[in-house]
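In: model this:
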Amino acid sequence: MARAKILLVDDELLVREELGGLLVDEGYDVTTGGDAEEGLALFRSAQPDMVITDVRMPRGDGLSLAVAIRELSPATPITVITGHGSEQLVIVALRAGVIDFIKKPVRLEDLSAALLRMEAARELARRERVRLPPTARLLEHGWVFALDNDLEAIPAFVDVVVNTCAADLPQPQLVELNLALREVVLNAVEHGNLGLTFAEKARALEQGTLPQVLADRAVRPPYAHRQVRLTVRRLVDALEVEVADEGGGFDWQALPDPTDPDNLLAAHGHGVLLAQLSVDRLTFNAAGNRVTLRKQLRAPAWPT
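Out: From the prediction side, this is the model:
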């Protein structure tokens, strides 16, 4: 099986060498460029499967590169690298369709998480989709799904939800919705049903014990029999998804505000922040154990 190709663009040679080495170790075929202009030329010639670019560079920034690549290939997943002082550009890039961001200095666990998100987006882009015929219409429909506290099942679970309720959406909207739901459902299991606080998760990540902590809680009362429930409502111009867990809730008001660039470097809330920037509206109930996502369907796949 051919190795996936990644284009890495950064103006710092040391970053290209070190990060490129990590990507090679992860099994990727890596092409590197030193600025946005060279990066775009390499994208056209190398035709990579995924792109990682610094957000601030000479001869065109990473945002302009991401926008140009999205115009050439809307389905190509892009992750941007950011440091202090570049947060506003990252916010704009995420709203423009970038999949994820990585903070400098790059940590292996952050890189691995971004690669998983890009691989998921790449897999979604390769799938064949079924569309309604031009003479058919979907005016309104609803579904209800439930998931036990099975973290490994979340990607497949969300794939089924999206394929059932929204498989006919344009590819960029389909990817955004899928990745947003993965983050919200993961949050509902970890912080909702299993009651893991942000401080506990940070400590477990630092100690390398997070999988064991989650596995232990998943089989102990009162956590063992809790479920996440998804209620989906499909309208002509929007898709609404309510994700409810059976935990005691959490202080959602303490989550980073995605409109504030300073929050990109916050210690927690990365996944929910990405979800907020992938949908048009994301709201929590007062208790923090139910979240509603609304995704406007700007280009319906059926006539109205």
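In: could you use CA atoms for every contact and neighbour count after this?
Out: Noted.
In: so what's the residue positioned nearest the centre of the chain up against?
Out: Taking Cα atoms, centre = their mean, the centroid of the chain lies closest to Leu179, which sits 4.2 Å from it. Shown in contact with Leu179 (Cα atoms under 8 Å, 6 or more residues apart in numbering): Arg117, Ala120, Ala121, Ala275, Ser278.
In: make it 10 Å
Out: Ile99, Arg117, Met118, Ala120, Ala121, Pro155, Val158, Asp159, Gly271, Leu274, Ala275, Ser278 (Cα atoms under 10 Å, 6 or more residues apart in numbering).
In: compare those residues and tell me which is most surrounded.
Out: Neighbour tally across the contacts of Leu179 (other Cα atoms under 10 Å): the maximum, 28 neighbours, falls on Ser278.
In: and this one, please, so the two structures can be compared:
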Amino acid sequence: MAEACTALVVDDEEMSRAIAAGYLARIGYRTLEADSKARAWDILAAQGDSITVVLLDRRLTDGDGLELHERMKAVPELADIPVIVQTISDSSADIAAAIRAGVFYYMVKPYGGALLRSVVRAAAEAAERLKSLRGDLRSRNDAITLLQEARFRFRTPQEARDLAIALSSMVEAAPNLIFGLSELLVNAVEHGNLGIGFEAKERLKANGMLGREIEMRLDSIHHRDKYATLHVERCDGRIAFTVTDMGQGFDFDRYMTVDAFQSTATHGRGIALARSVSFDRLSYLGPGNRVVGIVEVERTAAMAD
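Out: Reported below is the predicted structural model:
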């Protein structure tokens, strides 16, 4: 039997901790509980390697929950544990502050069990995917840092991920580039060429049918000849990644900023996150079937130093 996943629930209200623990028990999670940042840190220090996700209240009796998250980020063994911030505030400014701090999931109380379980699954899956991508990235040849200009054509989500892995090592000082680049490339296939909308993807993931639907569309007469392209160019201290698909475009403005809508969705926040943590600039062109992500190499390297 596989070992149960573990969630650390940090909330100064005992009832809130108990409710969250009950919700998560339904998907096989065991929970550890803390009523303060100090107690949560003691648990993380002792058991961090076994914790799958942290559910963190923003307002605690001993301060802002984001301070615990920032402390986690400074410790390599804890930095990649996904954190879901929960709060009674649906302020866009508060949500944006959490995203800038590197929190990818933000839930407004009160919420239902189905939503919490879905967000926890999404957070854990994203963390595992990023861990896998980074592991593959470390195994690739550093010769890619010599690349000046190149154009690639790809059709499938796996080809998109392979490209992201190969090219993310162009900027060693930008470890989050792989997340944003993978997001843009996979979106070009799934949402652009194959026409799987964000809401449809959410339903398919919930039913465990996303992979089958992607394969079916890739083989269909309507989509089998479609491809996306990635143009990479290094010039004047920056690298531009231009991704173009053969789709009809989409309402990209809806997904460019983090707002209350995205805080309660379990999918569709990747574009805003890519813009926040992976690229210095991100711009969609035309109807939305072309996107340019810019990394300022010299500035990124200076910040890393």
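In: so which of the contacts of Leu179 of structure 1 sit within helices?
Out: Counting by DSSP state H, these place Arg117, Met118, Ala120, Ala121, Pro155, Val158, Asp159, Gly271, Leu274, Ala275, Ser278 in helices.
In: now the residues you listed in JSON lines, with distance to Gln227 of structure 1?
Out: Output for those, formatted as JSON lines (distance: Cα to Cα, whole Å):
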{"residue": "Arg117", "distance to Gln227 of structure 1": "24"}
{"residue": "Met118", "distance to Gln227 of structure 1": "27"}
{"residue": "Ala120", "distance to Gln227 of structure 1": "24"}
{"residue": "Ala121", "distance to Gln227 of structure 1": "26"}
{"residue": "Pro155", "distance to Gln227 of structure 1": "16"}
{"residue": "Val158", "distance to Gln227 of structure 1": "14"}
{"residue": "Asp159", "distance to Gln227 of structure 1": "18"}
{"residue": "Gly271", "distance to Gln227 of structure 1": "20"}
{"residue": "Leu274", "distance to Gln227 of structure 1": "23"}
{"residue": "Ala275", "distance to Gln227 of structure 1": "21"}
{"residue": "Ser278", "distance to Gln227 of structure 1": "24"}
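In: between those, which is nearest Gly21 of structure 1?
Out: The shortest approach to Gly21 of structure 1 among those belongs to Met118, at 18.3 Å (Cα to Cα).
In: strands of structure 1, start to end?
Out: 5-9, 29-33, 50-54, 78-82, 100-103, 140-148, 227-235, 238-244, 281-284, 290-296 (DSSP state E).
In: tell me which of those strands lies nearest to Arg44 of structure 1.
Out: It's strand 5-9; of the strands of structure 1, that one is closest to Arg44 of structure 1 (Cα to Cα) at 10.7 Å.
In: mind reading off the mean deviation between the closest one and structure 2?
Out: Once fitted to structure 2, strand 5-9 of structure 1 is off its aligned match by 4.7 Å on average (mean Cα distance after the TM-score superposition for structure 1).
In: related to what we said a few turns ago, and the contacts of Leu179 of structure 1, which is closest to Arg16 of structure 1?
Out: For the contacts of Leu179 of structure 1, the nearest to Arg16 of structure 1 is Met118 (19.0 Å; Cα to Cα).
In: which residue comes closest to the counterpart of Asp159 of structure 1 in structure 2 once chain neighbours are left out?
Out: Structural alignment (TM-score structural alignment) places Asp159 of structure 1 against Ile165 in structure 2. Leaving aside its sequence neighbours, Ile165 of structure 2 sits nearest to Leu137 (Cα to Cα, 6 or more residues apart in numbering; 5.2 Å).
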